[in-house]
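1. okay, here's the prediction I keep looking at, along with the sequence it came from:
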Amino acid sequence: MTAPSGDDFAPAGAAFARLAAVMRKLRDPDGGCPWDLEQNFATIAPYTIEEAYEVADAIERGDMAELREELGDLLLQVAYHAQMAAEAGAFTLADVAAGIADKMVRRHPHVFGDAEVADAAAQTDAWEKLKAAEKPRSGALDGVALGLPAMMRAQKLQKRAGRVGFDWPDADGPRAKIDEELAEIAEASDDTRAEEVGDLLFAVVNYARHLGIDAEEALRAANGKFERRFVAMEAAAGTGFAALDLDAKEALWQAVKAKKSG
């Protein structure tokens, strides 16, 4: 089977062309937007990350209308970076689209070729092998993006190390490491306590990974639960919540928790 051609998606192609034209106009020194003209890759990067998280938030809330809008905002970020690259003579939005399409075809020979995979796990293994062949690494940890959220990056670093045999055989090791790091925090000086807390967080991520839990997703869910319960506490107390003493606030927390509002 061959990859679909661009002609199969003519409406999308026209929409992409219009987006590229809008972006070019925004960055046009003759009549463009002053703010857009001042931006560069580094100043736009935080917005790119923010938009990706807003996409994830819309998915979490199951809001399809919002998801459509947020995906558009994220796509604008791609067009923005591509336009700046085009101005520098590096690449264009068309190059970006063609490149990712080629990569997907290349890395899915079981779909676009004659290769076979038994299941999703086998496909993941095949993907990693193809990726490694395309981008040889100088070391096992090479290529783990510095810009990832710290918890997500910890998971990726641990997985990479595990692929070359540097890993606990089961969850008991990282669980014991948590106790060890807690003890070290208790003994730490003011100068070293932050470092020891970092080691503890790294150990917790490792423990979650060995339990088959995505630490980033788990913490996101915990944040959401705390937020829902806290809002319910404030609603139950009314305008006087801040003036309540800690015991009263704790009683409210337990009452909300008992109602399983989280």
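-> Arrived safely, thanks for sending.

2. contacts, neighbours, all on C-alpha from now
-> Fine.

3. so Asp170 sits against His210, correct?
-> Yes - taking contacts as Cα atoms under 8 Å, Asp170 lies within contact range of His210: 6.5 Å.

4. compare these two and say which is more crowded by neighbours.
-> Ranked by neighbour count (other Cα atoms under 10 Å), Asp170 and His210 place His210 first, with 19 against 11.

5. I'd assumed Ala171 was in contact with the more buried one.
-> Yes - His210 is in contact with Ala171 according to Cα under 8 Å; the separation is 5.2 Å.

6. next helix or strand past the one helix or strand Glu66 maps to?
-> Taking DSSP states H and E as the definition, Glu66 sits inside helix 64-87. Scanning forward in sequence from helix 64-87 by DSSP H and E, the next helix or strand is helix 93-106.

7. got another one to weigh against that:
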Amino acid sequence: MPELSNRKQQLEAFDRLLTIMDELREQCPWDKKQTIESLRHLTIEETFELSDAILENDMDEIKKELGDILLHIVFYAKIGSEKKSFDISTVIDSLCEKLIRRHPHIYSDTIADDEEAVKQNWEKIKLKEKGNTSVLGGVPKSLPALIKAMRIQEKARGVGFDWEEKNQVWEKVEEEMQEFKAEFNVAGDMEIDHEKATGEFGDLLFSLINYARFIEINPEEALEKTNLKFIKRFQYLENAAKDSGKKIEDMTLAEMDVYWEEAKRR
């Protein structure tokens, strides 16, 4: 494990990055062309790459991806300074002030004895700061639906609107499941109202996400881990079929299941 740097070295490294950013912006044709808008989709991509590295628990890759995201932050701040809107100093100062405001149990006389109290204080202060007319006003519209559902539920909990016990939440899951099953009989061939079915299925998913939150499971992370597990098993199936001289598209489901079960045991 490499020796970690001290505060002086950290500040020197950050200063070096700012100097390189200045040089790239002045001399590199690609860097000179970039705008806040052109960087946006690249920043989103870098964020997902960091997410992948975290799920794989690859610390070296996490370090690299954090560097890429830090570059983007410095890049945005450089453009902001050119527009005389903000610079890296005002970005950091604004963050520090926000952290102090939102941790009154550390920097003031507010009492917060546990994590839940901290979260509730955070949401109340955030609501007051932003001047939102709704507790849910701060949830980004462009968030993926699953993550958005999590944030909606967390924010509602922050002001006390939540179930009291996890068994109540599970009862809601079962209720939604029965409603969906009764309304759209899985055993029948009757044509269904897809708009209504979509709404009911959404209710079921929302209740499952709620239950996951109560038992401290991140549903986005859980689903992604299942995605990765499926990919690994399916690719084993593909390779095993190829090694046996078979084309997967020509195999029966029973034949594929043999390899699938092998993949599950690996």
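-> Received it, and whenever you're ready, just let me know what you need. Computed from a predicted structure; not experimentally measured.

8. can you pull the TM-score for these?
-> Once superposed, the chains reach a TM-score of 0.79 (TM-score structural alignment, normalised by the length of structure 1), with 245 aligned residues with a Cα RMSD of 2.8 Å.

9. thinking again about what came up before, and for the helix holding Glu66 of structure 1, what span of structure 2 is it aligned with?
-> With TM-score structural alignment applied, helix 64-87 of structure 1 matches the range 59-82 in structure 2.

10. return the mean post-superposition distance for the matching stretch against structure 1.
-> With mean Cα distance after the TM-score superposition for structure 1, stretch 59-82 of structure 2 departs from structure 1 by a mean of 1.1 Å once superposed.

11. list the contacts of that stretch.
-> The list of residues contacting stretch 59-82 of structure 2 from outside it, by Cα atoms under 8 Å, 6 or more residues apart in numbering, reads 18, 21-22, 35-36, 39, 43, 46-47, 49-50, 53-54, 86-88, 91.

12. of those, grab the buried ones for ChimeraX.
-> Buried residues within those, by 16 or more other Cα atoms under 10 Å, are selected in ChimeraX with:
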select :18,21,43,46,47,49,50,53,87,88
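
13. Asn144 of structure 2 -> structure 1?
-> One correction, residue 144 of structure 2 is Pro, not Asn. That one, Pro144 of structure 2, aligns with Pro149 by TM-score structural alignment.

14. so what's the residue count around that match?
-> Pro149 of structure 1, neighbours per other Cα under 10 Å, totals 11.

15. check the one 5 residues further on too.
-> As a burial measure, Ala154 of structure 1 scores 20 neighbours (other Cα under 10 Å).

16. isn't it up against Ala203?
-> No - counting by Cα under 8 Å, Ala154 of structure 1 does not reach Ala203; the two are 9.4 Å apart.

17. shared neighbours, those two?
-> With Cα under 8 Å, 6+ apart as the test, Ala154 of structure 1 and Ala203 reach no residue in common.

18. can you pull the buried residues of stretch 23-33 of structure 1?
-> Neighbour-count burial for stretch 23-33 of structure 1 flags 23-24, 26-27 (criterion: 16+ other Cα under 10 Å).

19. closest to Ala255 of structure 1 out of those residues?
-> Nearest to Ala255 of structure 1 out of the buried residues of stretch 23-33 of structure 1 is Met23 (Cα to Cα; 52.5 Å).

20. the closest one pairs with which position in structure 2?
-> Alignment note: Met23 of structure 1 maps to Met21 in structure 2; criterion TM-score structural alignment.

21. if you count contacts, what does the particular helix or strand that has Glu184 of structure 1 in it end up packed against?
-> Following DSSP H and E, one finds Glu184 of structure 1 within helix 172-187. Packing partners of helix 172-187 of structure 1 (3 or more Cα pairs under 8 Å, 6 or more residues apart in numbering; DSSP states H and E): helix 193-210.
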